[in-house]
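Participant: Fold the following for me, if possible:
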Amino acid sequence: MKITENHPLEELSPGDEAELVRICTEDDFYVFANASGNHNPMHLAEHDGDGDGEPEAVAPAMWVGSLISAVLGNILPGAGTLYRSQSFEFLERAHAGDELISKVRVTEKRDNGDVVLDTTVSRTSDGALLVRGTAVVTAPTVKLGFDDLHVPGLVVQRHRHFEALMETVDGIPATVTAIVAPEEPNSLGGALLARDKGIIEPILVGAPDKIAEAAAELGESLAGIELVEAQDHAQAAALSVDIVNAGRAQALMKGHLHTDDLLRAALRKPNGLRAGRRFTHVFVMDVPSLPHPLLVTDAAINIAPDLPTKVDIVQNAIDLAISLGIDEPKVGVLSAVETVNPQIPSSTDAALLSKMAERGQIHGGLVDGPLAMDNAVDLAAARTKGITSQVAGRAQILVAPNLDAGNMIAKQLTYIAKAEGAGVVLGAKVPIILTSRADGDEARLASCAVAALHEARLSGRLPARAAAQ
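Facilitator: A predicted model of the protein is given here:
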């Protein structure tokens, strides 16, 4: 247990210095907006605060200035310090992702017990001075030591990435989608909700009586929706694949049937949906604590993928990320360690995938590995490990070593980190939308939106406005 000691008045001398380093995030700005009441859109990541068409995510000046108080209260003078006054001069702006260093230096001890300190905040990447000023504090007079104080953590719980996704898909014509066996309320309800939002135009394939019962339970009308009769789930899957091959649908959506039954029809050798790559699954996760969507793959199809399969897993995920508006996706290939260890096959696969991307065998994104989970998604963890990489700490795609790991990551994000996940299968002629019985409306809509955006980009139906986003 680390003991933190303060520096009472008698220990202080002019020239004493202290500093702290902090990486600022978009969520910091939302917390500040809630705590201060300052809702200026210049500081909120998904808003354009000055009308230039781009969101700014400029760090609130007083938030930057407040970093100085952390040095004063935690280190110098430390516990027991109280502010008397603080002046600020703001010279430059910080943005989300910047690493900032706040410093204080004692310049004067006054007879009344006050201490005067020069205060600054700078950006570490270029040394730019952002804030300077002078603090006057009442220093503690008693020597104190504390165990590390743990305060409750905060999570900004919002699914802004899915909200942005819905805005983007709004400009795309509805994607005609064959819904396979939507024979109970959840699966039918998800398809009808996506229809109501203009994301898909459903063709319902299954047992008419069961579909009608599900619609009645939902209180929904099926008027105007095409319904193709199938006697069982195998026939429903086969007919849905036929509808796609006939050019009548641009996507498939899983209803109330086993995934294996659907994929068996899609993978059939005559008149299936094979398109040259392995079928792979991607979860698009909206994690409240992350400033970007996080893609997790493969969590549902390939159990123990070999290297060639992992190449397809990575390439499919990159292609999908590009469809979602990520220009050059950053791919972190996961292992238990961040160094190559021949006794850990996932680490050697990760290194090979990284090198294959360098040689152009995987294209469209930046691929790095092996990376452990912490240094793939957390910049501070990557820097602590001394990893220099454009991907480490910034990964937008996580490639799991096997299905077990991928599924666990996705479910941990959902149930512990309060993420929402959209699931799609790629590598087929058209996207295949996979939803779970446990999925809520937001996840079902997002799955449809992800598939619609990807299909629209691949088919050239994506309007210029949506593609630019």
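
Participant: use CA for all of it now, contacts and neighbours both
Facilitator: Fine.

Participant: Could I get the contacting residues of Glu442?
Facilitator: For Glu442, the contacting residues are Glu420, by Cα atoms under 8 Å, 6 or more residues apart in numbering.

Participant: Which positions within the longest helix that the chain contains qualify as buried?
Facilitator: Counting by DSSP state H, the longest helix found in the chain is helix 441-459. Neighbour counts over helix 441-459 (16 or more other Cα atoms under 10 Å) mark 442-457 as buried.

Participant: now stretch 246-263
Facilitator: Using 16+ other Cα under 10 Å as the test for burial, stretch 246-263 gives 249-257, 261-263.

Participant: Let's see this one next, to set against the first:
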Amino acid sequence: MRIEENRTFDEIAVGDTAQIVRICTEDDFYVFASASGNHNPMHLARHDGDGDGAEEAVAPALWVGALISAVIGNILPGAGTLYRAQSLTFKDRAHAGDELVASVTVTEKRPPDGIVMETTVTRKSDGAVILIGEAQVQAPARKMVFDDLEIPGLLVERHRHFDALIARAEPLPPLPTAVVCPEEPMSLGGALLGARHTIITPILVGDPARIRAAAAEIGAPLDGVEIVEAADHATAAHVAVDLVAEGRAAALMKGHLHTDDLLRAALRKEDGLRAGRRFTHVFVMDVPGMAHPLLVTDAAINIAPDLRTKMDICQNAIDLARSIGIEEPKVGVLSAVETVNPDIPSSLDAALLSKMAERGQITGGVVDGPLAMDNAVDIGAARTKGIKSKVAGRAEVLVVPDIDAGNMLAKQLAYISHAEGAGVVMGAKVPIILNSRSDDDMARLASCAVAALHNARLTGQSPAKRAAE
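Facilitator: This is a model prediction of the structure:
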């Protein structure tokens, strides 16, 4: 950022003016809430702060006032200026999306260094006055200019993609879901949260005493929630699969049991959930700062997938991406390099998968590879390497070489980039919600939403259709 050359007391004349133009964003208000400690929901997106049934996202008054300080500190008088006083009178309200013009006009000079300015903020679209006031400042004593002033970047950890998925899933009919062994607070709480948002109707399968103890620990009533008794974890998994076979459940959700126990029951030969493809796991990641959800697969089930398995991994991920609203998913098949190297098997698999998609063996999306991680997700890196494709730099799905790479990538996104991850197993007759024991409520709720949206696409019950009904 460049700060304009400042102006000392002697260089300033009565009548001098300066202004900046700034668009209000929801993220600005979250940054202000974090910095100031003012968490008034009137200013935060997705909240009804005054109980009128509408979400407000009103610009905090002092955030609007701070735009005046930006004009004073950056332009007039500029670098080196210090405040002595500022009055503010608010005439109207600004909201997220408004384009605001902050202006200052010098009205008086008070030797040896005092400057008095009239200050205003108006909305550009209609000229409405948001605030008026007066600033009294100490002008800088020395001439200065700063080039390329470095300000640390801020990233707002707001999971807007998951918010959108949940909002799309809530109008759907609740998805009957067999929840296997929700015998501790986190897994039970996630299932009940999905029920409170009307995304799922949980059927709790496991030890009733442990389930009720977990409910008591989190203070959650189980009134109206069906509990199906099962003696142990393996039995509970088979009972849950039976509920699907009987048509009473349309999804499975992992509770407090080993994934192997759940999948062993789902893969049984008689009345199991096989549907012709390999079971594959997909993480739907909401990464702060990314413009779209990022799908990572397979990071949980297939250890060292061969080419045939990777075909199913690609197809399952494309199907899920379409279910959550990505019309033509762009799939980047990852390797250590972006060129085919016979000594790197993952680069050969990636090239073959790309060609298979061109020939219609993988459908519904665009597949390209091999791509290294940087040129899969960053358009600048792709251009630097001279890669020209619809996927490079724009990948929405990342297919990893093996479970090691996938697990590391997903956890790096979660613990370094502060992403939330929804987990779903694909390739079965019904979606299987698969969360880690350490996942929080948002991850579990988003997983329910992803499963519900996928089921809705498979059954032809879109959110738009449901709302119209």
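
Participant: TM-score for this pair?
Facilitator: Overlay of the two chains. TM-score (TM-score structural alignment, normalised by the length of structure 1): 0.69; 355 aligned residues with a Cα RMSD of 3.6 Å.

Participant: re the thing from before, take the buried residues of stretch 246-263 of structure 1 and write them to a markdown table, including distance to Leu434 of structure 1 and secondary structure.
Facilitator: Shown next, in a markdown table, are those (distance: Cα to Cα, whole Å; DSSP: H, G, I helix; E, B strand; the rest coil):
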| residue | distance to Leu434 of structure 1 | secondary structure |
| --- | --- | --- |
| Ala249 | 16 | coil |
| Gln250 | 15 | coil |
| Ala251 | 11 | strand |
| Leu252 | 9 | strand |
| Met253 | 6 | strand |
| Lys254 | 5 | strand |
| Gly255 | 8 | coil |
| His256 | 11 | coil |
| Leu257 | 11 | coil |
| Asp261 | 12 | helix |
| Leu262 | 10 | helix |
| Leu263 | 11 | helix |
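
Participant: Go through stretch 230-238 of structure 2 and flag the buried ones.
Facilitator: 230, 233-238.

Participant: same thing with stretch 219-228 of structure 1?
Facilitator: Buried residues in stretch 219-228 of structure 1, counted by 16+ other Cα under 10 Å: 227-228.

Participant: can you pull out the helices in the stretch 151-300 of structure 1?
Facilitator: Ranges of helices in the stretch 151-300 of structure 1, per DSSP state H, counting those that start in this stretch, are 160-169, 185-196, 208-218, 233-245, 259-266.

Participant: what does the stretch 351-469 of structure 2 give?
Facilitator: Under DSSP H, counting those that start in this stretch, the stretch 351-469 of structure 2 gives helices at 373-377, 379-384, 403-415, 441-459, 463-468.

Participant: how about stretch 121-131 of structure 2, aligned to which bit of structure 1?
Facilitator: Against structure 1, there is no aligned range for stretch 121-131 of structure 2 (TM-score structural alignment).

Participant: Start and end of that stretch, how far apart?
Facilitator: With Cα to Cα, to the nearest Å applied, stretch 121-131 of structure 2 spans 5 Å between its terminal residues.

Participant: Stretch 395-402 of structure 2 now?
Facilitator: Using Cα to Cα, first and last residues of stretch 395-402 of structure 2 are 18 Å apart.

Participant: and if you look at stretch 284-303 of structure 1?
Facilitator: Using Cα to Cα, the end-to-end distance of stretch 284-303 of structure 1 comes to 19 Å.

Participant: same for the biggest strand by length in structure 2, what does it pack against?
Facilitator: In structure 2, taking DSSP state E as the definition, the longest strand is strand 99-110. Applying 3 or more Cα pairs under 8 Å, 6 or more residues apart in numbering; DSSP states H and E, we find strand 99-110 of structure 2 packed against strand 17-23, helix 61-74, strand 114-123.
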